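> Sequence and predicted structure are below.
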Amino acid sequence: MSVTIEITGHAQREAWARKEIPPVEEVRDGLWSIPVSMGQNPLRYILVYALAASDGTLALIDTGWDSDEGWQMLVDGIHATGHDVSDVKKVVITHLHPDHFGMVPRLLDHADPILGMHRNDARHLRFHTDAEVGRQLAQGQAELLRLGVTDNAVDIGLNQFTRLPKGRTMDVELADGDPIGVPGWDLRAVWTPGHTAGHLCFVDDTAGVIFTGDHLLPRISPNVSTNPFQAESPLADYLISLANTEQLPDHEALPSHEYRFRGLATRVGDLLAHHEDRLDEITAAVAADPEITAWDVTRSVTWSRPFAELSVPLSHMALRETHAHMLVLAARGVLTATEPDAQTEPVRWSVTAPA
């Protein structure tokens, strides 16, 4: 008999099924989930979490995608907690992606919070000048060429990278196990690299909750991709992070998207099985076409919608996700990469011949 997770965010789940934005909810005494719109993104919204501190201030976990609509939803959600934006004195970020970090610069115009993030993501905030951004984009373009992309290899997704205002830095660079320091709460950071190199979950054993960010979602598998801001083998990191998460107490999971749930170990098992299936599918694609590029593998495996319907940014995300799987297969000795003589030529992959 299959085991499934227990959905606890029923109003969120019902809103998701209706393709609507869920309501602001008080999940625990002094803890609220605040949905913030992501515009036309298929995920529709991110869940920002607000915690009322015992000293009368407010702390936020993530801030949401930067837009006028999103900002108004965040402000209205904060007001629903009985606070004002100026009461926000601490903000901790699960990871650097723009739907989580994007509203920070706008928030700094209205409040003066202490900002915290894992150092592996925080270090990328130091890229401020156009020249530095250009170097990152050039690196991304070169990587796409080596992966076999032929459509001019413009990595549009990197243009969405959000930065702090000039002269502003992270106040705290968090590490695994660090206390967050919100009065009245028992929050600590749990480093879960994979989705990004510095992804953090936040656990409160007293309240019985774990804020899972994008590390664990109830329905979908988060994108785990190679890119200039990632670790060398992000999927390997993610699989280890999943195994470590399985050892945490079975608290209620408060994810950044979709809806709340219980059953961490079950969800971890589902995701581990999903990635093993994906590794098998990619191995079969390479076996069927030796000396194939990562781009051609990406176009040959299955996706949630036909690959031809994906936008350029989404197709490149799919490619980088495929590449992350291929690196794991290479580390396991299943695949072999043949480096080209010229840097502008793609790497080609084959199934490793048995000894």
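Alright, I've got the coordinates.

> switch to C-alpha atoms for all contacts and neighbour counts from now on
Fine.

> can you give me the strands in the stretch 251-355 of the chain?
Secondary structure of the stretch 251-355 of the chain (DSSP state E, counting those that start in this stretch): strands located at 252-255, 261-262, 335-338, 348-351.

> Disregarding flanking residues, what is the spatial nearest neighbour of residue 296?
residue 148 (7.4 Å; Cα to Cα, 6 or more residues apart in numbering).

> List the residues that contact residue 155.
137, 140, 141, 144, 313, 316 (Cα atoms under 8 Å, 6 or more residues apart in numbering).

> before we move on, back to that, can you tell me which of the strands of the stretch 251-355 of the chain is most buried?
Highest mean neighbour count among the strands of the stretch 251-355 of the chain (mean count of other Cα atoms under 10 Å): strand 252-255, with a mean of 25.

> let's bring in a second one:
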Amino acid sequence: MPHEVMKDIYLIRVPLPGNPLKNLNTYLIKGAERSLLIDTGFNIDSCHEALIEGIAALGVSLDDLDIFLTHVHSDHTGLIGRLKTEKNRIFISSTDLLVLDRFRSALRWKDIEEQSIKYGFSEEEIHENRSTNPFKNYLPPKNLEIEPIEEGFIFKIAGYNLVAISTPGHTPGHMVLYDEAFGILIAGDHIIFDISPNITRWSELQDSLGDYLNSLDKIFKLHVRTTLSAHRNPNGDVRERITELKEHHMLRLDEALAIIKTEPGLTTYEIAARMTWSIRAKNWIEFPLTQKWFAVGEAGAHLDHLIQGGLIEEYEENSKLKYK
């Protein structure tokens, strides 16, 4: 059932079955005439049922419910096809709208597979990923009317003035919402308190980790009293958490650099296999493939940042990208 976390702002927990994130924290801001839903859940029945039940419990009609998507990932966008009516509106950053359109193209996934081979994945893993990748499998349908917004767009609802702030890193066009007067930050996946957000490689970004760290600095400067995060425990001290997240990535960078200096000539996949991960698996071989995908992407983001800093070099050998 919905839980009121601030006046007229309700948390609806949407389960994410079989996903280590466990749940999505969606937020519904209930206005006198129109309401705003922030993020949705995977495009699967269990997510849809939980969300619809929460919306109905608040007495809100879908026709009167606009939707803001903090970013492109399918646990946030997946259900928009089931929630869209002729009278409501859906918003996302212009950057992530382009990313969403690309990910709904078979050519994009072909490019990803070709790049993944260069990173060190096997053909067998590529084949298995086609049926297990949640981002790919739970995307919303095409041909939905989604409105692109830019930084500075304001949602005025229930007495709040929520300003969209660009925070690239987790995705190229991730956005948070911030109300300065109330000190509210609706953080999406930019800041999560119980786990570190996955920062992966994106073809749209040269240095996604660098962008993420800069985005953390951007939010650190804001006066935030209440943070509403998209996963796990939604609340915490945002500045303290930003400090922890930056320290976490510094340690990861040091670890990746040490691996390369000890064993130059490894692929991204091989470097990820040697890094430390918080997961219930005895070794790299036992990693679930989806988690391997996240780990290799995150290792790659750290390698890209090291390249930008001039600390390592990337080169191609036998159709594989390697590092020294």
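Arrived safely, thanks for sending. Computed from a predicted model, the values in this text were never measured in an experiment.

> Now compute the TM-score of the two chains, please.
Once the chains are overlaid, their TM-score stands at 0.91 when taken by TM-score structural alignment, normalised by the length of structure 2; 316 aligned residues with a Cα RMSD of 1.9 Å.

> returning to that earlier point: hmm, the residue nearest to residue 296 of structure 1 is touching residue 349, no?
No. Residue 148 of structure 1 lies out of contact with residue 349 (Cα atoms under 8 Å); the separation is 11.0 Å.

> where do the contact lists of the two overlap?
In contact with both residue 148 of structure 1 and residue 349: 293, 294, using Cα under 8 Å, 6+ apart.

> So which residues of the stretch 201-324 of structure 2 form helices?
208-220, 238-262, 268-274, 289-308 (DSSP state H, counting those that start in this stretch).

> residue range for the last one in structure 1?
Aligned using TM-score structural alignment, helix 289-308 of structure 2 spans residues 312-331 in structure 1.

> Kindly report the same for the shortest one.
Counting by TM-score structural alignment, helix 268-274 of structure 2 pairs with residues 294-300 of structure 1.

> follow-up on the earlier one: and the contacts of residue 155 of structure 1, which of them are buried?
Among the contacts of residue 155 of structure 1, those classed as buried by 16 or more other Cα atoms under 10 Å are 137, 140, 141, 144, 316.

> And these, which is closest to residue 14 of structure 1?
residue 316 (31.9 Å; Cα to Cα).

> For residue 161 of structure 1, see how far away the closest residue to the closest one other than its chain neighbours is.
Residue nearest to residue 316 of structure 1 in three dimensions, not counting chain neighbours: residue 155, with 7.3 Å by Cα to Cα, 6+ apart. Distance of residue 155 of structure 1 to residue 161 of structure 1, computed by Cα to Cα, to the nearest Å: 12 Å.

> What of residue 289 of structure 1?
Residue 289 of structure 1 is 36 Å from residue 161 of structure 1, by Cα to Cα.

> try residue 339 of structure 1
According to Cα to Cα, residue 339 of structure 1 stands 30 Å off from residue 161 of structure 1.

> before we move on, back to that, and which of the buried ones among the contacts of residue 155 of structure 1 is nearest to residue 242 of structure 1?
Using Cα to Cα, these come closest to residue 242 of structure 1 at residue 316, 24.5 Å.

> What span of structure 1 is stretch 205-223 of structure 2 aligned with?
Going by TM-score structural alignment: stretch 205-223 of structure 2 matches residues 231-249.

> quick one: buried residues of that stretch?
Buried-residue list, stretch 231-249 of structure 1, by 16+ other Cα under 10 Å: 231, 233, 234, 235, 236, 237, 238, 239, 241, 242, 245, 246.

> I'd like those as JSON lines, with distance to residue 37 of structure 1 appended.
Listed next are these as JSON lines, based on distance: Cα to Cα, whole Å:
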{"residue": "231", "distance to residue 37 of structure 1": "29"}
{"residue": "233", "distance to residue 37 of structure 1": "31"}
{"residue": "234", "distance to residue 37 of structure 1": "28"}
{"residue": "235", "distance to residue 37 of structure 1": "28"}
{"residue": "236", "distance to residue 37 of structure 1": "32"}
{"residue": "237", "distance to residue 37 of structure 1": "30"}
{"residue": "238", "distance to residue 37 of structure 1": "27"}
{"residue": "239", "distance to residue 37 of structure 1": "30"}
{"residue": "241", "distance to residue 37 of structure 1": "28"}
{"residue": "242", "distance to residue 37 of structure 1": "28"}
{"residue": "245", "distance to residue 37 of structure 1": "28"}
{"residue": "246", "distance to residue 37 of structure 1": "30"}
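
> Which single one of the residues you listed is nearest to residue 181 of structure 1?
Of all the buried residues of stretch 231-249 of structure 1, residue 245 has the smallest distance to residue 181 of structure 1: 22.0 Å, by Cα to Cα.

> show me what contacts residue 97 of structure 2?
Shown in contact with residue 97 of structure 2 (Cα under 8 Å, 6+ apart): 72, 146, 148.

> Just give me the match in structure 1 for it.
Using TM-score structural alignment, the partner of residue 97 of structure 2 in structure 1 is residue 122.
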